[in-house]
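# pasted the sequence and its predicted model underneath.
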Amino acid sequence: MSTVRAEQFDVVVVGSGIAGSSAAVAATRRGARVALLEKQDTFGGSTALSAGMFWTAPDLDAYRRRVPLGDEALGRAVVDDFAECLQELRDTGARVAGTPKTDIMTFGTGYSTDILAILAWCRDQVEAGGGVCRTGTSALRVLQDENGAVTGLLARTRQDRVRYETTALVLASGGFQGARDELTRALGPNADRLLLRSNPGSVGDGLRLARQAGAGGSTAMSSFYGHLIGAPANSFGPADFLPNSQYYSDHSVVVNLEGRRFTDETLGDEILNQDLLRQPQARGVLIFDDQVRSTVGTDEPFPGLSAVDRYQVAVDNGASHVRTDTLEDLVARVADWGIDPTVLSRTLRDYGAAASAGGGFAGGTPVSPRARAPRT
């Protein structure tokens, strides 16, 4: 029979990504003794797998256009507090780029950082303030009194169970991208076709704990962050996430398995992948020319990621692909994948005409003034 030991803290934070780590530092600065808990064997969650860009929308209007269902109060904070937070990151002593990168996700501005060093600095601050940072600790249940007030957290380690007694509990355990049932509820049946491009430990722990404690949901649960990945992918572990991401897709023509465009490609790869999820089988085809491949297709998307031929990375990893000298030959080859060549030919012809005219519509789908048709 396992025992339950008790420990007392002013604040308990579940999850050691940038959200949880920042919350732990904020509480420590206010004099709280903090327990920062991570269920995996290493700290950092999905943040530790990221490119480490610290960025924001340039203004609130840009935020509203890009995140129409977002919480405007939070959006205002993301915009208004950015300069102060950037200076705070610089003050940690970790590397923060001196020159900003623009057009992040086609609209944002931000700076490359050494995110692992920043996360380590956060843990140092917590421990210097008398707190603890622990891995291998899984949250089981929010503890509440008869009136529903939070009194602590029941957690499990490899050795025992621990009752963390506190009146301040922060749930920052990440999303639910690793939980197929939750993904299907939020995103629909094609969610089963998504690759997990994130921390595998993010299986909705925080959402589950919050629901148990009586909390509700929010808007925009059907949106997500991700990138287009060549399919099939023979290997797709954490080391494959960044080099296999087709960041340049906003410079391509994207069609579904019916050979039709379904969105404005210039919205950016982070939007295209969400729109593609709603298409048949959540699969599509990127069509681009050698100019795109040799420029934005091999550019360094974020400082520190290094330049890499992302098309070739996808090909080497098993992705279906064709390369031809003419669009006519490409259409014929892609027809072998079951895409109607007549429909695809019309799609490319109409897109090219709209792009040459400075934008408009093709087949009912917007074509941006920035669009450029593939050339041979």
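Here it is on my side, so go on. In this text, all values refer to a predicted model and were calculated from it rather than measured experimentally.
# contacts and neighbour counts: CA atoms only from here.
Noted.
# what are the ranges of the helices in this protein?
Per DSSP state H, the chain carries helices over the ranges 18-29, 60-66, 72-80, 82-91, 115-128, 180-187, 205-212, 238-244, 269-277, 290-294, 310-316, 327-334, 341-356.
# of all those, which one comes closest to Val12?
For the helices of the chain, proximity to Val12 was assessed by C-alpha to C-alpha; helix 18-29 is nearest, at 8.1 Å.
# so what secondary structure elements neighbour that closest one?
Judged by 3 or more C-alpha pairs under 8 Å, 6 or more residues apart in numbering; DSSP states H and E, the packing partners of helix 18-29 are strand 11-14, strand 34-37, helix 115-128, strand 169-171.
# mind listing what's buried along that helix?
For helix 18-29, a neighbour-count test (16 or more other C-alpha atoms under 10 Å) marks Ile18, Ala19, Gly20, Ser21, Ser22, Ala23, Ala24, Val25, Ala26, Ala27, Thr28 as buried.
# need the residues you listed in a markdown table (columns: distance to Thr295).
Conversion of the buried residues of helix 18-29 to a markdown table gives the following (distance: C-alpha to C-alpha, whole Å):
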| residue | distance to Thr295 |
| --- | --- |
| Ile18 | 32 |
| Ala19 | 35 |
| Gly20 | 38 |
| Ser21 | 37 |
| Ser22 | 37 |
| Ala23 | 40 |
| Ala24 | 42 |
| Val25 | 41 |
| Ala26 | 42 |
| Ala27 | 45 |
| Thr28 | 46 |
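# touching, Ala307 and Ser294? I think so.
No. Using C-alpha atoms under 8 Å, Ala307 makes no contact with Ser294, being 10.6 Å away.
# next up, the contacts around the residue lying closest to Gly15 once chain neighbours are set aside.
In this structure, Gly15 finds its nearest non-sequential neighbour in Ser173, 4.1 Å apart by C-alpha to C-alpha, 6 or more residues apart in numbering. If a contact means C-alpha atoms under 8 Å, 6 or more residues apart in numbering, then Ser173 has Val14, Gly15, Ser16, Gly17, Gly20, Ser202, Gly204, Asp205, Gly206 as its contacts.
# can I assume the fourth one is in contact with Ala48?
Which is Gly17. Yes. In this structure, Gly17 is within contact of Ala48 by C-alpha under 8 Å, at 7.2 Å.
# check contacts around the residue most central in space within the chain.
Residue closest to the average C-alpha location in the chain (C-alpha atoms, centre = their mean): Tyr225, at 3.6 Å. Applying C-alpha under 8 Å, 6+ apart to Tyr225 gives the contacts Glu270, Gln274.
# alongside the first one, take a look at this:
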Amino acid sequence: MNTSETFDLVVLGAGIAGLTTATAAAERGLRVALVEKTEAVGGSSAMSGGWFAFSGTPEQDAAGVDDSAELFLQDMLEVGEHRNDKTLLDAYLARQEQAAAWLRDHGAVFTQVEISSGQSAKRSHLSDIKDVLAKLHAAFEVAGGTSYLGHRATRLVVEGERVVGVQIEAADGILELHSRGGVVIATGGFSRGSEMLKVFAPDQLAAIPYGGKGNTGDGLRMAWRLGAGMADMSFVSGTYGSHPDTTDEFHELLTAYYLGAIIVNQSGERFTDEAQSYKTLGREVLKQQDGLGYQIFDATVRAKSERGVPLKDMDTLEDIGHLHRADTLAELADIIGVDADALAATVEAYNRVVGGETVDPQGRTSLCNGVGELKPIAQAPFFAYPAKSLMTTTYCGVTITPQGEVTNVDGEVIDGLYAVGEVTGGFHGAAYMTGTSLGKGAVFGNIVAETVATRLGESQ
């Protein structure tokens, strides 16, 4: 059965980027279609830790956090090795306050503010992400939006040089959705797309596959077919910190190294600066035997656990048997199968660095991105968490303008085509800061909704 429908805007993908775009557009009075490949909304966003990166927020003020847009920009550029598209960062910073307020207005509650990967101030705002996504979808439908769950977008429809719709397919046939305002690709990356990983990041096939089930690169391929430019494709990397037995059912990611742990390989030796972005650490760990690195820490770090808080919930990890405990380093080494003398020597050398006796050969001088004083690993009991790189998100994709318009390989706008979220490139650069993925979905989703609504209004 082949049929067609006409809308003001069609949005592909129902993670934070797609839901924000669709909901914000529908609430501006547009007739919006939201297309999702799987049977439920959420995508990779629903599998994330729920952190949004914002600065200058009431939550930061309440926690006494000293932060600014200028510091935020500096951090993003340094983490991205200055390979970011600064115009995108500027757009994010200019609209972050509005996006955060919009999320709060739609029921988001930021319960904690923490420091994490790539940050030199506490700006990761914790949300109950599944609740946020559910509330956004409910708001979308209240605003009159139409959801097409279980429908896969296969091809963009082009008239002349303008994108005017998309073909989607379901079990009962093909449906063509026409759009007066264009099409928004918010389909995520390709963490589940082995064929695309083979092309752009074959070394990452050794990482644990994760992310939304629908993240196989469909949207990226559709835009690519129209000549879309690409950015950051060479920086694809998994995130370090997941147990080898990690499953889709539980967001298992521990960053005890930002609290004071070290990372050792199966020879019991450190091999990198643990204060780096966990995407950079993901690349370094893949170079080690079996792609495995052990987070080693003592009772002082263990005491910093917060049950239920992603990235630092050591209580739950110990409950399920993934975190190992021992009264001595020698006993711990035996449990994880690492040479006891080598591990003892590594910890002793690290403690001398902490004490100021020597300079760290790995270059570590802080706990996380220049912040936090190093602490010795000395207080029993001792702990080990075996972890690998988790291919959660690819953080690269089509090139866009600050208004979310997709551009071609020559930098020219592809009329009627927009992109938001993980399917876009240029924002992160060489590495990723915690919270900026969900954050850019909310920020640029609002920007694109406003842009399309304004343009449709002007054309009438």
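Great, that's in hand. Computed from a prediction, not measured in an experiment: that's the story for all the values here.
# I'd like the contacts of Ser173 of the first structure laid out as TSV, including distance to Asp289 of the first structure.
TSV is the format used below for the contacts of Ser173 of the first structure (distance: C-alpha to C-alpha, whole Å):
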residue	distance to Asp289 of the first structure
Val14	47
Gly15	43
Ser16	42
Gly17	39
Gly20	43
Ser202	37
Gly204	41
Asp205	44
Gly206	44
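# what's the match for Ala77 of the first structure in the second structure?
Superposed on the second structure with TM-score structural alignment, Ala77 of the first structure falls opposite Ala91.
# burial of that match, as a residue count?
Counted with other C-alpha atoms under 10 Å, residues neighbouring Ala91 of the second structure total 17.
# could you do Cys122 of the first structure as well?
24.
# separation between Thr298 of the first structure and Phe288 of the first structure?
13 Å (C-alpha to C-alpha, to the nearest Å).
# and the two? which has more neighbours close in?
Applying other C-alpha under 10 Å to Thr298 of the first structure and Phe288 shows that Phe288 carries more neighbours, namely 22 against 19.
# who's in contact with the residue mapped onto the more buried one from the second structure?
Alignment note (TM-score structural alignment): Phe288 of the first structure maps to Phe297 of the second structure. Contacts for Phe297 of the second structure were tallied using C-alpha under 8 Å, 6+ apart; they are Ala256, Gly260, Ala261, Ile262, Ile377, Phe382, Phe383, Ala384.
# tell me the one of those residues nearest Gly50 of the second structure?
Ala256 (17.9 Å).
# so what corresponds to Gly44 of the first structure in the second structure?
So Gly44 of the first structure corresponds to Gly42, using TM-score structural alignment.
# try Phe262 of the first structure
Match for Phe262 of the first structure (TM-score structural alignment): Phe271.
# hmm, its match is touching Gln362, no?
Yes. Contact criterion C-alpha under 8 Å: Phe271 of the second structure and Gln362 qualify, at 6.9 Å.
# the more surrounded of these two?
Shown here are Phe271 of the second structure and Gln362; by other C-alpha under 10 Å, Phe271 has more neighbours (18 against 11).
# roughly how far does Ser202 of the first structure sit from Tyr111 of the first structure?
From Ser202 of the first structure to Tyr111 of the first structure the distance is 26 Å (C-alpha to C-alpha).
# out of the buried residues of helix 18-29 of the first structure, who's nearest Thr184 of the first structure?
Nearest to Thr184 of the first structure out of these is Ala19 (C-alpha to C-alpha; 24.9 Å).
# from what I can see the closest one touches Ala172, true?
Yes. Using C-alpha under 8 Å, Ala19 of the first structure is in contact with Ala172, at 6.1 Å.
# show me where the stretch 251-400 of the second structure has strands.
Counting by DSSP state E, counting those that start in this stretch, the stretch 251-400 of the second structure has strands at residues 262-264, 293-298, 324-326, 382-391, 397-398.
# alignment lookup: Ala155 of the first structure to the second structure.
Under TM-score structural alignment, Ala155 of the first structure pairs with Ile168 in the second structure.
# repeat that for Asp240 of the first structure.
Under the alignment (TM-score structural alignment), Asp240 of the first structure maps onto Phe250 of the second structure.
# for the closest residue to that match other than its chain neighbours, list the residues it contacts.
Nearest residue to Phe250 of the second structure in three dimensions, chain neighbours excluded: Met47, at 7.9 Å (C-alpha to C-alpha, 6+ apart). Neighbouring residues of Met47 of the second structure by C-alpha under 8 Å, 6+ apart: Gly211, Gly212, Asp248, Phe250, His251.
# so the third one sits against Pro209, correct?
By that I understand Asp248 of the second structure. No. The criterion here is C-alpha under 8 Å, and Asp248 of the second structure misses it with Pro209 at 9.3 Å.
# so between the two, which is more surrounded?
Pro209 (22 against 12).
# in contact with that one, which residues?
Pro209 of the second structure makes contact with Ser191, Arg192, Leu390, Met391, Thr392, according to C-alpha under 8 Å, 6+ apart.
# quick one: residues contacting the second one.
In other words, Arg192 of the second structure. With C-alpha under 8 Å, 6+ apart, Arg192 of the second structure has these contacts: Pro209, Tyr210, Gly211, Gly212, Lys213, Gly214, Asn215, Thr216.
# among these, which two are most distant?
Pairwise distances across the contacts of Arg192 of the second structure peak at 12.3 Å for Pro209 and Gly214 (criterion: C-alpha to C-alpha).
# tell me the gap between stretch 200-210 of the second structure and the middle of its chain.
Centroid separation for stretch 200-210 of the second structure versus its chain: 16 Å, with C-alpha atoms, centre = their mean, to the nearest Å.
# gap between the two ends of it?
Stretch 200-210 of the second structure has an end-to-end distance of 17 Å (criterion: C-alpha to C-alpha).
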